[in-house]
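In: Would you be able to build a 3D model of this:
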Amino acid sequence: MRKIRLFIASSLDGYIARTSGEVDWLFTDQDYGYNEFSTQIDTVLMGSKTYYQVLTFGEYPYKDKKGFVFSKTVQVERDNNVEFVKENWKDFIHALRQSSGHDIWLVGGAQTIHYFMKYGFVDELILSIHPILLRNGIPLIVNDPSLETALELKDVKTYDSGLLQVSYDLKKI
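Out: Below you'll find the model as predicted:
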């Protein structure tokens, strides 16, 4: 079965983006393991807000990956980059995990992460914690007490920039 891996960055106080969706505070001085991670996945998953935010960064960065966007409101079936998943999300995710291929990257955003966490679809969390306090923004984890999840530490990496990257397996409870 293919793993779903959440590889994401947050501020020290737990935000993945400013309220506007901007991520201008992210370090870009090195790849922080992204290139190695990218070779291990062949599929990207994200919500529609994240997808449309990614499109504002310039050329779509995941052209060599199969892409799916989860949205209940987008009316099209696909565009040049991705297919849109509008319903039967659980069935789609189960089928995708059973299909052949490499691991799957859950890119974001917060609502999509919440859904995947709620239904136990995330197998691994790789979190790059940037040494900044945003004090406001889009939280990594939506405040939902039903999302209590046990984590098993796999790895910790520190960088001279102050970035801390922690990797966890999510335990099935």
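In: Could you use CA atoms for every contact and neighbour count after this?
Out: OK.
In: in the protein, which spans are helices?
Out: Along the chain, counting by DSSP state H, helices occupy 34-38, 48-55, 89-98, 110-118.
In: and the ones you listed as CSV, adding mean neighbour count?
Out: Shown next, in CSV, are the helices of the chain (neighbours: other C-alpha atoms under 10 Å):
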stretch, mean neighbour count
helix 34-38, 12
helix 48-55, 17
helix 89-98, 14
helix 110-118, 19
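In: could those go into a markdown table alongside distance to Thr19?
Out: Shown next, in a markdown table, are the helices of the chain (distance: least, C-alpha to C-alpha, whole Å):
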| stretch | distance to Thr19 |
| --- | --- |
| helix 34-38 | 24 |
| helix 48-55 | 12 |
| helix 89-98 | 26 |
| helix 110-118 | 12 |
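In: Sequence B follows; please return its structure for comparison with A:
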Amino acid sequence: MSRRLRYQVAVSLDGFIAGPNGEHDWIVMDPSIDFEALFKEFDTAVMGRKSYEVLAAQGGSGGLPGIDVVVFSRTLPAATRPGVRIVNDEPRETVAALKAEAGRDIWLYGGGALFRWLLDGGLVDSVEVAVMPVLLSAGIPLLPPGAATKLTLAHQKTLPASGIVALSYSVPGGVGPAPRIRYVKAAAKNRGGGREGS
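Out: Model prediction:
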């Protein structure tokens, strides 16, 4: 069975994944999110050059703990570093090959242009957004313009402490249903006013 390619990303309420200059300081941190559990769902991540450069600017190799990272770039030279492989290959072919390998799910880490390219190629299986309670008014969009794609809501979870709403959607023709949101600690169970989907 093919591995799922999951676009897992934080997004502002008005649809941006980063500010106008690529900033992410608007992302709300919620103590109930278990990042260790989230990272264990993946063993591979794919991203574009800009997403990689944001990670690399935070220190280290630009990788993610315990995850093999594949960076697609037309401008960076191909290279292999600990936990990171920069490739100049065609993303759709590379991702299709990765999906055919054994392993855990693949995290489509970003950005929006790579998401559009892989979505149009029929390779994205789920879209999982953590909607932040902020309006940016400008920035890098979740998805650049292109063909419309209808999604099916698979799961939802509200995190009352922060106001984050986590949504998990299946993409038509994708591998299996989108996964349930399991990276939120039990202490975040919704009480009064919060709502959790099935």
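In: Can you give me the TM-score here?
Out: Scored by TM-score structural alignment, normalised by the length of structure 1, the superposition of the two chains gives a TM-score of 0.91; 171 aligned residues with a C-alpha RMSD of 1.7 Å.
In: who wins for proximity to Tyr15 of structure 1 among the helices of structure 1?
Out: Among the helices of structure 1, the nearest to Tyr15 of structure 1 by C-alpha to C-alpha is helix 110-118 (9.5 Å).
In: against structure 2, where does the closest one fall?
Out: Taken onto structure 2 by TM-score structural alignment, helix 110-118 of structure 1 occupies residues 112-120 there.
In: who's in contact with Ala97 of structure 2?
Out: Applying C-alpha atoms under 8 Å, 6 or more residues apart in numbering to Ala97 of structure 2 gives no contacts.
In: Aligned to it, what sits in structure 1?
Out: In structure 1, Ala97 of structure 2 lands on Ala95 (TM-score structural alignment).
In: roughly how far apart are that match and Phe68 of structure 1?
Out: 13 Å (C-alpha to C-alpha, to the nearest Å).
In: Check Leu106 of structure 1 too.
Out: For Leu106 of structure 1, the distance to Phe68 of structure 1 - C-alpha to C-alpha - is 10 Å.
In: The two: who's more crowded?
Out: Using other C-alpha atoms under 10 Å as the criterion, Leu106 of structure 1 and Phe68 rank with Leu106 on top: 24 against 20.
In: what's the match of helix 110-118 of structure 1 in contact with?
Out: Applying C-alpha under 8 Å, 6+ apart, the set of residues contacting stretch 112-120 of structure 2 is 7, 17, 47-48, 91-92, 108, 124, 140-144, 146-147.
In: Closest one of the residues you listed to His24 of structure 2?
Out: Relative to His24 of structure 2, the closest of these is Ile17; by C-alpha to C-alpha it sits at 7.9 Å.
In: now the strands for structure 2?
Out: Assigned by DSSP state E, the strands in structure 2 fall at 5-12, 16-18, 42-48, 68-72, 79-81, 84-87, 105-110, 126-132, 140-141, 152-159, 164-170.
In: Would you reformat the ones you listed as JSON lines and include distance to Val54 of structure 2?
Out: As requested, those are exported to JSON lines (distance: least, C-alpha to C-alpha, whole Å):
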{"stretch": "strand 5-12", "distance to Val54 of structure 2": "14"}
{"stretch": "strand 16-18", "distance to Val54 of structure 2": "11"}
{"stretch": "strand 42-48", "distance to Val54 of structure 2": "10"}
{"stretch": "strand 68-72", "distance to Val54 of structure 2": "12"}
{"stretch": "strand 79-81", "distance to Val54 of structure 2": "17"}
{"stretch": "strand 84-87", "distance to Val54 of structure 2": "14"}
{"stretch": "strand 105-110", "distance to Val54 of structure 2": "11"}
{"stretch": "strand 126-132", "distance to Val54 of structure 2": "19"}
{"stretch": "strand 140-141", "distance to Val54 of structure 2": "13"}
{"stretch": "strand 152-159", "distance to Val54 of structure 2": "26"}
{"stretch": "strand 164-170", "distance to Val54 of structure 2": "23"}
